[in-house]
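Participant: predicted structure and sequence below. I'll ask about it afterward.
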Amino acid sequence: MRAERYRRLGLRPVINAAATLTRLGGSRLAPPAVVAMAEAAGEFVDMPELQRRVGARLAELTGNTAGYVTSGAAAGITLAVASCVTGPEPSTVESFPARAGVAMFRGHRNPYDYNARLLGTGIAEFGADPASMAEAIGPGTACVLWFAGAHYADGAPALSEVIGIAKERGVPVLVDAAAQVPPVSSLWDFTVGLGADAVLVSGGKGLRGPQSSGLVLGSTAVVEGCRAHASPGHGVGRGMKVGKEELLGLLAAVEWSLALDEPALLAEYEKSVTRWVEGLGGLPGVRVERGYPSEAGQPHGRALVRVGATTGWTTDTLVKALWDNDPRIAVNVVGDAIALNPQTLEPGEDVLVLYALRSLLGAR
């Protein structure tokens, strides 16, 4: 029986056709990560030394100068901003609330920027023109915080232009790319490629590592500042603890991700999208099309399903019916469309999603 331990607690397991969402558990662990976490769980280790060794290995694998494992990408924002506020060797880790500010493109403001503001930093917004950027990025700016992905790109200036202006003023640039895997090259494109000081990536999304893990990759200064404020010390990140299981699990997941045939993986995603478009196309009152890219701007398609009044369904009632299924089926809603994402499905689950939708829509 599927997910027996969940069922013992009265929970139905979920087929995730939505995305690598925290509320659904992120993603499935890569098989090597499961093994690595089990091995880590059975032994004691010098945690600061393990964190350094894993960070160094992750940097080596990705071509970055330094690496640090956090308890998720949101914790990565807090620690990396704290690092930029105080530098890599703060006179005291009890430096917050901070007076320094963070510069952000106004179109990037979102709930995650609270992970910077909780330090007491203000946010200076800038527009797409150089004059606006130059005004916002000044002597009191600790860093620029940039959110990557097609869903943040509308009206935004080029990141390369932002990095250039920031570097002229000696201000580091942090790129939040939490959900930007695939492509796995996001682990180095923003830093080694474009010159940002650090990239922040979720460990539990596209990399399929532990959900409670994240990566800060980039300059030694940013990474050492993260380390200064984090557990097992008693800085602002003391509660953002990373266990030995997450450290080895994430390393194994990154190694596994780098060894994948990414074009073949993306091709499999497209097969699922095609199956949905063909399997739902032609049903009375139903419109379905391939959307591209994914909701986070990843380079793969998704199926966008719209239901008309003649079907007897609305978007909301159909989403609820899928969720009431056993196992539950989770989907995203984009405007008036149900978005089906193949990234988080195991082989064959796309067929189960298609069957559930066809059954609800009256197809035989």
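Facilitator: Thanks, I have the structure now. Numbering: from 1, shown residues only.
Participant: switch to C-alpha atoms for all contacts and neighbour counts from now on
Facilitator: Will do.
Participant: max-length helix in this structure?
Facilitator: Longest helix in the chain, counting residues (DSSP state H): helix 262-280.
Participant: what segments of the protein are strands?
Facilitator: 14-16, 66-70, 101-105, 122-126, 141-147, 173-176, 198-202, 214-218, 286-291, 302-307, 328-330, 332-334, 337-340 (DSSP state E).
Participant: which residues touch the second one?
Facilitator: Read that as strand 66-70. 51-52, 54-60, 76, 213-220, 223, 226-227, 240-242, 247 (C-alpha atoms under 8 Å, 6 or more residues apart in numbering).
Participant: which of those are buried?
Facilitator: Neighbour counting with 16 or more other C-alpha atoms under 10 Å marks 51-52, 54-59, 76, 213-220, 223, 226-227, 240-242, 247 as buried within the contacts of strand 66-70.
Participant: just checking, residue 197 touches residue 174?
Facilitator: Yes. The criterion here is C-alpha atoms under 8 Å, and residue 197 meets it with residue 174 at 6.0 Å.
Participant: so how far is the longest helix of the chain off the chain centroid?
Facilitator: Here helix 262-280 is found 22 Å from its chain centre; the criterion is C-alpha atoms, centre = their mean, to the nearest Å.
Participant: same check on stretch 127-142?
Facilitator: 27 Å.
Participant: ok, stretch 95-114 next?
Facilitator: Distance, centroid of stretch 95-114 to centroid of chain: 18 Å (C-alpha atoms, centre = their mean).
Participant: ditto for stretch 76-91
Facilitator: Stretch 76-91 sits 21 Å away from the centroid of its parent chain (C-alpha atoms, centre = their mean).
Participant: which stretches in the stretch 51-200 of the chain count as helices?
Facilitator: 73-86, 114-117, 130-136, 159-168, 186-188 (DSSP state H, counting those that start in this stretch).
Participant: which of these sits closest to residue 263?
Facilitator: helix 186-188 (15.0 Å; C-alpha to C-alpha).
Participant: ok, and what's touching the closest one?
Facilitator: The contact list for helix 186-188 (C-alpha under 8 Å, 6+ apart) reads 62-64, 177, 180, 199, 201, 217.
Participant: any chance of these in TSV, plus distance to residue 187?
Facilitator: TSV is the format used below for the contacts of helix 186-188 (distance: C-alpha to C-alpha, whole Å):
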residue	distance to residue 187
62	6
63	9
64	8
177	9
180	9
199	7
201	8
217	7
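Participant: from these, which is closest to residue 108?
Facilitator: Looking across the contacts of helix 186-188 and measuring by C-alpha to C-alpha, the closest to residue 108 is residue 177, at 12.4 Å.
Participant: for residue 216, see how far away that closest one is.
Facilitator: Distance from residue 177 to residue 216, counting by C-alpha to C-alpha, to the nearest Å: 10 Å.
Participant: which residues do the two both contact?
Facilitator: Going by C-alpha under 8 Å, 6+ apart, residues that sit against residue 177 and also against residue 216 are 199-201.
Participant: structure B:
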Amino acid sequence: MDIYHELGVKKIINGWGTITKVSGTLMDERVLDAMKEASKHYVLVEEVHAKAGKRIAELLDVEAACITSGAAAGIAITAAAAMTNGNKARVLQLPDTTGMADEALILKCHRTLYDQALPMTGIKVREVGTTSFADIEQIEQAISDKTAMFFFVAEAEPMRGSVDIKKIINVLNKYNLPVVVDAAAEIPATSNIKKYLKLGADMVIFSGGKEIRGPQASGLILGKKRWIEACNANCCPQYSIGRPMKIDKETIIGLVKAIELFVSKDYERQLHQWEEMSGKIASLLKNKGLAEIRTGYPTEPGIQPVNILRTYIKPLRKTAEKVFNELIELPTPIYSHLNGNELVINPQCLTVGEIEFMCQSILKVL
């Protein structure tokens, strides 16, 4: 049985990466088996949440963990936690923030479409600095009795208008205010799991459906026990702002299994394999109607993860946009990242067997 064929849905080749639009990632069979086993029994979902969170914290060697229905849900939940501190009356009051500190500070250059998840909780977003400049003095001047948290986006860290995260944490600590880091796609490197916590961040958000290879609608908030308890108070199955962000027992168990596999994975070997795949792609396309082809690591802000070697293709006779659009209209659509006048192929979600077919398709379109 081919369920996608029955629905008339095309299967694609994913040379883009763990992007939600193209399905994030594919789960290991052992994750699927764990989810199937979880589906066979009734349990108390709140107990599964608590004990799975404890297990994940142990596996990742962090203080505490809260499981969410994705990284964007994690943004909303951390904002709710910062405003309510887990106070039950306040949890029930949101999105009415009367009587609460209800501002989230964010550097202007860190604004993304994902931070729409902040104001849905009732929190007000206050920008600091410009897209090209900000400093720690501006951040401290922006803090008031209305400040609930500081929201830092890891992928924007290299931008000109960013400020050193450690300096931000030090200042917010003076006022006993939490720093939340959105690190949704910062894996691999596995060291990033604890990078921001070691620097003193209070809550760090990760996607479970990217390189962790858990269910697509799963995510993690890792952090200090006090704040993770406040996150859990705002999560489903509680009656809270997080109630619509439901995460089922199968997804929770699937994420636990995915993390068990993730912590035992040899990423040195995996990164080497991706390097070989990018090299093969470049070799198959070399001298074939391209103005330029090269391999390299992404340096532009917002492209994650940065430690996976990509193949950069600059077409000769057509624009990169035209080639991109023609590739996604093929009988087997091929997706890559359109970056100005280049197409960027990320091997992260490709299989070795797909590479030759993908390259042949690209050559036909060129």
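Facilitator: Sure thing, it's come through. Computed from a predicted structure; not experimentally measured.
Participant: quick check: which of the strands of the first structure is nearest to residue 30 of the first structure?
Facilitator: strand 198-202 (14.1 Å).
Participant: give me the mean deviation of the closest one from the second structure.
Facilitator: Mean deviation of strand 198-202 of the first structure relative to the second structure after superposition (mean C-alpha distance after the TM-score superposition for the first structure): 0.6 Å.
Participant: what stretch of the second structure does that strand fall on?
Facilitator: With TM-score structural alignment applied, strand 198-202 of the first structure matches the range 203-207 in the second structure.
Participant: can you check stretch 167-178 of the first structure too?
Facilitator: On the second structure, the counterpart of stretch 167-178 of the first structure by TM-score structural alignment is residues 173-184.
Participant: tabulate the helices of the stretch 51-200 of the first structure (a markdown table), appending distance to residue 92 of the first structure.
Facilitator: Shown next, in a markdown table, are the helices of the stretch 51-200 of the first structure (distance: least, C-alpha to C-alpha, whole Å):
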| stretch | distance to residue 92 of the first structure |
| --- | --- |
| helix 73-86 | 9 |
| helix 114-117 | 19 |
| helix 130-136 | 27 |
| helix 159-168 | 26 |
| helix 186-188 | 31 |
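Participant: just name the most buried of those helices.
Facilitator: Scoring the helices of the stretch 51-200 of the first structure by mean neighbour count under mean count of other C-alpha atoms under 10 Å gives helix 73-86 as the most buried, with a mean of 27.
Participant: and that helix, what other elements does it pack with?
Facilitator: Applying 3 or more C-alpha pairs under 8 Å, 6 or more residues apart in numbering; DSSP states H and E, one finds that helix 73-86 of the first structure contacts helix 114-117, strand 141-147, strand 173-176, strand 198-202, strand 214-218, helix 220-229.
Participant: just send those back as a markdown table, with distance to residue 45 of the first structure too.
Facilitator: Shown next, in a markdown table, are those (distance: least, C-alpha to C-alpha, whole Å):
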| stretch | distance to residue 45 of the first structure |
| --- | --- |
| helix 114-117 | 30 |
| strand 141-147 | 34 |
| strand 173-176 | 30 |
| strand 198-202 | 24 |
| strand 214-218 | 20 |
| helix 220-229 | 18 |
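Participant: closest to residue 44 of the first structure out of the ones you listed?
Facilitator: helix 220-229 (20.4 Å).
Participant: most tightly surrounded among the strands of the first structure?
Facilitator: When the strands of the first structure are compared using mean count of other C-alpha under 10 Å, strand 198-202 is most buried, at a mean of 31.
Participant: count the residues that sit near the alignment partner in the first structure of residue 273 of the second structure.
Facilitator: Using TM-score structural alignment, the partner of residue 273 of the second structure in the first structure is residue 268. Other residues within reach of residue 268 of the first structure, judged by other C-alpha atoms under 10 Å, total 16.
Participant: now residue 293 of the first structure
Facilitator: Residue 293 of the first structure is flanked by 15 other residues according to other C-alpha under 10 Å.
Participant: just residue 158 of the first structure next, same as before
Facilitator: 10.
Participant: which ones are touching it?
Facilitator: Counting by C-alpha under 8 Å, 6+ apart, residue 158 of the first structure touches no other residue.
Participant: any idea what residue 320 of the first structure aligns with in the second structure?
Facilitator: Using TM-score structural alignment, residue 320 of the first structure pairs with residue 325 in the second structure.
Participant: sorry, back to before: and the strands of the first structure as TSV, adding distance to residue 277 of the first structure?
Facilitator: Output for these, formatted as TSV (distance: least, C-alpha to C-alpha, whole Å):
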stretch	distance to residue 277 of the first structure
strand 14-16	18
strand 66-70	39
strand 101-105	36
strand 122-126	41
strand 141-147	31
strand 173-176	32
strand 198-202	30
strand 214-218	34
strand 286-291	6
strand 302-307	6
strand 328-330	18
strand 332-334	16
strand 337-340	10
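Participant: quick one: closest of those to residue 275 of the first structure.
Facilitator: Among these, the nearest to residue 275 of the first structure by C-alpha to C-alpha is strand 302-307 (9.3 Å).
Participant: for that closest one, packing partners?
Facilitator: helix 262-280, strand 286-291, strand 337-340.
Participant: so which of these gets nearest residue 307 of the first structure?
Facilitator: In terms of C-alpha to C-alpha, the element of these nearest to residue 307 of the first structure is strand 286-291, at 4.7 Å.
Participant: check the fit of that closest one onto the second structure and give the mean distance.
Facilitator: Relative to the second structure, strand 286-291 of the first structure is 1.8 Å off (mean C-alpha distance after the TM-score superposition for the first structure).
Participant: what range does that strand cover in the second structure?
Facilitator: Taking TM-score structural alignment, strand 286-291 of the first structure hits residues 291-296 over in the second structure.
Participant: contacts for the matching stretch?
Facilitator: Residues outside stretch 291-296 of the second structure that contact it (C-alpha under 8 Å, 6+ apart): 278-279, 282, 285-286, 309-316.
Participant: pick out the most distant pair among the residues you listed.
Facilitator: Within the contacts of stretch 291-296 of the second structure, 309 and 316 form the most distant pair, 22.7 Å apart (C-alpha to C-alpha).
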